[in-house]
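*Asks:* Kindly generate the corresponding structure for this input.
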Amino acid sequence: MGNDKTNMIVAIALSLVVLLGWNYFVAAPRVEQQRQAALQNQQAQSQAQPPGVSPDGVPSPAPKEGGPAAPVPGTNPSAPEPRDAVLARSPRIRIETPALSGSIALKGGRIDDVKLKGYHETVDDKSPEIVLFSPAGTETPYYAEFGWVGQNAGPLPTNDTLWTASGETLSPGMPITLSWDNGAGLVFRRILAVDDKFMFTVRDEVENKGAGAVTLYPYSLVSRWGKPHTQGYYVLHEGMIGVLGNDGLQEYTYDHLAKEGAYGGANTKGKAWSNVTGGFVGITDKYWAAAAIPDQQTPYTGAFTERTDGRTQVYQASVRADGRSVEPGATLASTQRLFAGAKEVNTINAYEKNLGIKQFDLMIDWGWFHFITKPMFRALDFFFHLFGNFGVSILVVTAILKLFFLPIANRSYVSMAKMKAVQPEMASIRERYKDDKMKQQQAMMELYKKEKINPVAGCWPVLIQIPVFFALYKVLFITIEMRHAPFFGWIQDLAAPDPTSFLNLFGLLPYAAPDFVHLGIWPIIMGITMFVQMKMNPAPPDPVQAQVFTFMPIIFTFMLGSFPAGLVIYWAWNNTLSVIQQYVIMRRNGVKVELWDNLRGTFRRGAGKNAAAKS
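*Replies:* Presented below is the predicted three-dimensional model:
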C-alpha cells in the first residue's frame, strides 16, 4: 500500500497523457489532412463543375404509397458564379433585422441569402461577416425552402415560380406576403415574419377557387450543397441534427448519412421517421445552424438525406406533414418556422421555452455530461455579465470551485502532510524489510493506521479536477459565447490557442512560427505552475515514477500549447491556488514546506549529471 497513492496518480496522469497525446499527435493532423482534402476538392469543383449538378436535386420526404410525387429538381449552372452575380439575377425582398441581413428570392420563394450581423470571420471587426445561406448557382449553396406537394392540384409553386411581394423589406414587426395564382383554381399565399434574432415564421395558405377538392402536403427543408469542412473532434457534432418526437435526439455526421440505405430516389440515401410530433430537423456547424421546425402539435415525417451526383453531395433535412383536403371555396393553412443563425445559448433556450419547440436546447452539443457542462456555462455566463470578461469569469469560477471542494481537498492535503511527516519512518521500514515485501507492506499499513493516514487521499484533488477540466473544455469548445472572447493583453480569443510562440521569441522576431510546434506564453506559465505544484511533495521512491513526475510538466506544456487559451489559463490558475492551499495546510500541520529544497535538489542533480557527462 505504500506506493498506492503514487501509482494511482501516475495511472491518472498517464491516462490524461494518452488522451491529450491522441488529440495532439493523431486528431490534430487528421483535421489538417481533412482540411487540405476539402480545399483540394473545392478547388477541383470550381475548376471543372460537372454539368447538370444541382443543389435542388434531393427529393422531398418520400410520400406514403399513392401519395404525391416529389418536387421536380432544379438545375444549376455548369460552373459556380460569384455570389453577388447570382443574387442579382432574381428580384428580391431584403431581410433587415438587428441580427440578420440578406434577402429572399421572389423567383422560387427561397430564403437563400443570410448574413449574421455581429459575427465576423476573425477577431477583427472589419473582417467579413459570417455568411450562413447562399443561393443555388454559387460555389456552396445553402438555403431553406417551403412549399406544397400534392395530387391532382394542377401547377404547384416550384423553384422557377415568380412570386409577387407585398413589400420590399422583411423586418421585425413588418411581415411580407408573397402570392401566386396557378391559373387552375388555386391561389397560394406565403406570409413571412422574422423576429429580432434568428427565427423566421412562415405561414403558407392555399385558397381553392376551383370546382373540385385537392389534397396537399406542406413541407419545409434545409438543403446544403457540398460537404463542408468539419473540425473532426469527438467532443463536437457537426452534420444533420434533429429531435423527432418520441424518438428523441438524432445526430448523423455527413459520412454516417452516406452509409444509410437507399431512400426516396436514385443516388439518394437517408433515414426517415414517420408519424412523429414535436421537435425539429436541421444542419448544424460548430457555431451556426439552420433548422426546419414544424408545428409542434401536428404529426409529420422527418428525414435526413444525401444525394450524390458525380463528386457532388447534397445534404437535406426535411419535414412533411400529412396530406389535407381543400374543398372548393376553402383555405388550407400551414405554419412552420425556420431557425437560421448563431447557436447562442440564451437565445436557443428562449426559443424552446417561448415557442414550445421540443428539446431545442439540444441544438447545442452539451454532450453526455450535460449535467456538468450546462451549470459550468451558466456560472461562467453569470460572472461574465458581472465583470464583462470571460477570462475573469474563468478565474472567479475556478476559485469558487476550489472553495466548494475545500473540505475534500483539505482532508487530502492534511493526509499528504502527515505522509510527508512520516517519511523518515517509511524509509526506515523500507530499509528494515527490503528483502521481505510482505512484511514491508504490513509495517506500512500499521504505520498508516497509527498516524491515521489515508494513502490514497492525495488522489482526490486530481480526480475532482478531471470532470471540471472536461466541462470547461467542452464549454470553451462548443459555445459561441466564448468565440472571439478576449482576456487581457495578447489573448483576444479564449476559444483559440495562445497566439504567441517561443520559436519567434513571442513575436520579437519578424517571422511566423510553424503551427506544428505551438507553445505560447500561457502554456509555459501553466507548465511552471505544474512543476512547482509537484515540487511541493517529496519525489516518489521509485526512480521510474520520479522520472515520469519530472517530465510530466514538460509533456503537458507542449500538449496544451494547442488547446484553447481559456483552458490553459484555468489550469495555470488552478495550479496556483492548489500550491497556496497546500502551503497553508502544511504549515498549519507543522510540516516543513520543502519546495525550495526540492527545487534546489532538482537543479543540483541536473548540474551533477552534466558534470559527470563532461568528465
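*Asks:* Could you use CA atoms for every contact and neighbour count after this?
*Replies:* OK.
*Asks:* What number of residues are in the vicinity of the spatially closest residue to residue 166 that is not a sequence neighbour?
*Replies:* In this structure, residue 166 finds its nearest non-sequential neighbour in residue 177, 5.3 Å apart by Cα to Cα, 6 or more residues apart in numbering. Residues near residue 177, counting by other Cα atoms under 10 Å, number 18.
*Asks:* For residue 177, give me its contacts.
*Replies:* Neighbour list for residue 177: 165, 166, 167, 189, 190, 191, 192 [criterion: Cα atoms under 8 Å, 6 or more residues apart in numbering].
*Asks:* Kindly recompute the last result at 10 Å.
*Replies:* With Cα atoms under 10 Å, 6 or more residues apart in numbering as the criterion, the residues that contact residue 177 are 163-167, 170, 189-193, 202-204.
*Asks:* Surely it forms part of a strand?
*Replies:* Yes: counting by DSSP: H, G, I helix; E, B strand; the rest coil, residue 177 is part of a strand.
*Asks:* Export the contacts of residue 177 as CSV, with columns for distance to residue 46 and secondary structure.
*Replies:* Shown next, in CSV, are the contacts of residue 177 (distance: Cα to Cα, whole Å; DSSP: H, G, I helix; E, B strand; the rest coil):
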residue, distance to residue 46, secondary structure
163, 31, coil
164, 34, strand
165, 34, strand
166, 38, coil
167, 36, coil
170, 33, strand
189, 37, strand
190, 35, strand
191, 37, strand
192, 34, strand
193, 35, strand
202, 34, strand
203, 37, strand
204, 36, strand
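*Asks:* Pull the number of nearby residues for residue 312.
*Replies:* Neighbourhood size, residue 312 [other Cα under 10 Å]: 18.
*Asks:* buried stuff in the helix or strand where residue 382 lies?
*Replies:* Using DSSP states H and E, residue 382 sits in helix 370-387. The neighbour-count check on helix 370-387 (16 or more other Cα atoms under 10 Å) flags 372, 373, 374, 376, 377, 379, 380, 381, 383, 384 as buried.
*Asks:* Would you do the same for the sequence below? I want to compare the two.
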Amino acid sequence: MRDEDSRNLILAIVLSVIVFVGWTYFYAAPQAQREADLAAQQQAAQAVDPARPNLPLPSDGGVAPGAPTQTVAPGTNLPATREAAIAAAPRIPISTPSKEGSINLRGARIDDLILKDYQETTDPDSDPIVLLSPSNSANPYYAEFGWVGGGEVPGGLPDSQTVWQTNDEALTPATPVTLTFVNEAGLTFERTITVDEDALFTVEDRVLNETGAPVTLYPYGLVSRHGVPNVMGYFVLHEGFIGVLGEEGLQEWGYDDVAEAERLSANVTGESWAAETGGWVGITDKYWATAIVPDQDTAFTGRFTSEASGGSPVFQADALGAARTLAAGEELVSTKRLFAGAKEVDVVDGYAEAFDIRQFDLLIDWGWFYFITKPMFYALDFFFTMFGNFGVAILIVTVILKLFFLPLANKSYASMAKMKAVQPEMMAIRDRYGDDRMKQQQELMELYKREKINPVAGCWPVLIQIPVFFALYKVLFVTIEMRHAPFFGWIQDLAAPDPTSIFNLFGLIPWETPALLTVGIWPILMGVTMFVQMKMNPEPPDPVQKAVFTWMPVIFTFMLASFPAGLVIYWAWNNLLSVLQQGFIMRRHGVKIELWDNIKKMLGAGRAAAKG
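*Replies:* Next up is the predicted model:
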C-alpha cells in the first residue's frame, strides 16, 4: 500500500491540476443541453403572436419596419474612414466627462461614441476605446429607437433616412436634446434624449396624432452590429448576445448560435406567455456593452437576430413594446434607456437599483460562482480605495482569507505533522504485513485512531484554495476595474500575464520570446514557493512519486506563465504564507522540517548524475 501522506499529496496535486487545466471547460454547458435550449428558443420564436409586428433586419441593419430598404449599389464608394462616415451626415455632438461622440440626425441614431476614460493599451497616449460607429463605416455598431406601425400609418413613420430637426447645440448631462419630425399626414414625432455622466441614455419618444384618425403603434429599441467582432473565445467569458427575458431569466448566446438559429425570441409579457415584466436585451464584449432597457412595468418582446447583408452578417438585439392605440388629437409617450459604455461594477449595480432593472447586474459575467466572485471583487475594491493599488489589495485579501480559514488549516497541518511523526510506525506496518493489503489498512486505521490523525486532512488547504482561485481568476478576467491596473515595477496590468521572460534574461537580451517561452519573474517566484512547500515534506519512497513531486513546480510555473499576473501574485503570496504557517505548526508539534535535507539530497543526486 502507498504511504497515506503521499496519497494525500497526490490528491492535492490532482485537484490543483484540475483547477488550472480543466476549469475552463467546467464553464462550458454540455453540448446536448445547448442544442436543447436552442431548439426551445426557436420554438418560442415561432410561438410569438403573429398579430404582433416584428422588427425586420434589412440590409442596413435596423431600418424601421415599413421603410424602404436602403441598399448600396454595386460600385458605390462608401466612406473610407470612420471620420468620413461621421462627417457625411448632419449631427449633434455628445459630450460628457466619460464620453464623446454624436447623434446622427439622419435616422436619429446614437452611432458615434468614444469612451474617453479607456485606452487601447497601457500607454496613456494610445487611442481611446471606440464603442459605436455609423452604418456606413468599417465596423458599424449603433442604437436606434422608434415606432412600428400596427397596419398602415398615415404619412408613414420616420426611418433610417429621415432627417430630424433640432434647435439644441449639444447633448450633455446638463442639456438634453429634443429632436422632432412631422410627417405629411399630421403625425408629430418628438424625441428627447438625456445622458448622465457614466453610461446611460434615456430616450423619451412622444407622438401627437393630428391626422383625424386613430393610429396603432409599437415602440421599439435596438442595438445593431455589422460583421462578426473579434472575440476572445474563452468558455469562462461570454461575448455576444445577452439579456434577461421572461421566466427564462438570463439569456446568453454567441454570435454563431444566433446566426445558426436565425431568430431567437422570447415574449416577456404577452398574453400567450404569462411571463414576468422587466428585463433587457443587448450585446456585450469583455469590458463594454450596449443594452436596451425598456420600461420595466410594460410588456415587450425581446429578440436576437442575424441576417446576411452584403456577404457579412448583421446582428441585432431588439425590444418591441406592446401595441398603443393613439386616438385623433391624443399623445402617447414611450420611455426606454440605453446602456452604452464600460461595465463598471458600481455603475451597473447603481442602474439596477436606481431603475429597478431586473437582474441588470448580470451584464457583468460573474459566472456560476457569483456568490463568491462578487464578494471577492468588493473586498478587493475596498482595499483598493484605501491603498490605491489592486495588487496590494490582492495581498491583503489573501492574508484575510488565511486568517479566516486559520482554524481549519491549523487542524489540517497539525494532522499532517502528526502523520509525519508516525511515519516510522507506518513503514513498520507496511514491512510487517508485506502483501496483505487488507491487514495493512486495518492496522493503519488503528494507528490513525490511536494517534487521532485524519488521513485526508492534508487535502483541506488545497480544497479551500480552489473556490478562492476561481473567484479571483474571474474577477481579474472580467472586471474592467482590473484592466490596466498596475502593481509595482514591471507589472503594469494585473489582468495580463507577466511580460518578462527568463529566456531573454528578463529583457537584457534584445529578443522577443515566443508565448510558450514567456515565463516571467512572478511565475518563477510562484514555482519557487511551491517547490519549497513540497520539499518541507519527507520525500516519498516511490521513485515515480518522487519524480512527479520534483517536476510539479516546474510544470506549474509554465502553466501559470500565461495567466493574469494578479493571479500568479496571489498564488505565490499564498504559497509563502502557507510555508510559514506549515513551518510554525511543524515546529510546534516537534516534527522535523525536511526542507534542507531534501534540497541537499537533490543537489547530491544532481552532482552524481553529472559525474556519471
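*Asks:* Okay, the aligned residue in structure 2 for residue 486 of structure 1 and residue 343 of structure 2: tell me how far apart.
*Replies:* Using TM-score structural alignment, the equivalent of residue 486 of structure 1 in structure 2 is residue 486. Separation of residue 486 of structure 2 from residue 343 of structure 2 (Cα to Cα, to the nearest Å) stands at 19 Å.
*Asks:* go on, residue 464 of structure 2?
*Replies:* Going from residue 464 of structure 2 to residue 343 of structure 2 by Cα to Cα gives 30 Å.
*Asks:* Which one of the two is surrounded by more residues?
*Replies:* For residue 464 of structure 2 versus residue 343, the count of surrounding residues by other Cα under 10 Å is larger for residue 343: 26 against 15.
*Asks:* And that one, what's its match in structure 1?
*Replies:* Per TM-score structural alignment, the equivalent position to residue 343 of structure 2 in structure 1 is residue 343.
*Asks:* so what's the match of residue 486 of structure 1 up against?
*Replies:* Applying Cα under 10 Å, 6+ apart, one finds that residue 486 of structure 2 lies in contact with 122, 388, 389, 390, 391, 492, 493, 494, 495, 565, 566.
*Asks:* ok, of those, which come out buried?
*Replies:* Buried members of the contacts of residue 486 of structure 2, counted by 16+ other Cα under 10 Å: 389, 390, 391, 492, 493, 494, 495, 565, 566.
*Asks:* Please render those as CSV that adds secondary structure and distance to residue 215 of structure 2 to the earlier fields.
*Replies:* Below are those laid out as CSV (DSSP: H, G, I helix; E, B strand; the rest coil; distance: Cα to Cα, whole Å):
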residue, secondary structure, distance to residue 215 of structure 2
389, coil, 58
390, helix, 57
391, helix, 60
492, coil, 59
493, coil, 56
494, coil, 56
495, coil, 54
565, helix, 60
566, helix, 59
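*Asks:* can you pull the contacts of the residue lying farthest from the centre of structure 1?
*Replies:* Ranked by distance from the centre of structure 1 (Cα atoms, centre = their mean), the top residue is residue 432, with 56.9 Å. Contacts for residue 432 of structure 1 (Cα under 10 Å, 6+ apart) come out as 426, 439, 440, 443.
*Asks:* Farthest pair within these?
*Replies:* Farthest-apart pair in the contacts of residue 432 of structure 1 is 426 and 439; separation 12.7 Å (Cα to Cα).
*Asks:* Just the buried residues from the contacts of residue 432 of structure 1, in PyMOL please.
*Replies:* Selection of the buried residues among the contacts of residue 432 of structure 1 in PyMOL, burial being defined by 16+ other Cα under 10 Å:
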select buried, resi 426+440+443
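*Asks:* Let me see the contact set for residue 566 of structure 1.
*Replies:* By Cα under 10 Å, 6+ apart, the contact list for residue 566 of structure 1 reads 390-392, 394-395, 472-473, 476-477, 482, 485-487, 491, 493-498, 522.
*Asks:* Strands - which of these land there?
*Replies:* Under the assignment DSSP state E, the contacts of residue 566 of structure 1 contribute nothing to strands.
*Asks:* buried residues in the host helix or strand of residue 45 of structure 1?
*Replies:* Secondary structure from DSSP H and E places residue 45 of structure 1 in helix 28-47. Using 16+ other Cα under 10 Å as the test for burial, helix 28-47 of structure 1 gives 28, 30, 31, 34, 35, 38, 41, 42, 45, 46.
*Asks:* can you check stretch 508-526 of structure 2 too?
*Replies:* 513, 518, 519, 520, 521, 522, 523, 524, 525, 526.
*Asks:* swap in stretch 218-238 of structure 1?
*Replies:* 218-232, 236-238.
*Asks:* Distance from that stretch to the middle of the chain?
*Replies:* Remark: stretch 218-238 of structure 1 is offset 12 Å from the chain centroid, using Cα atoms, centre = their mean, to the nearest Å.
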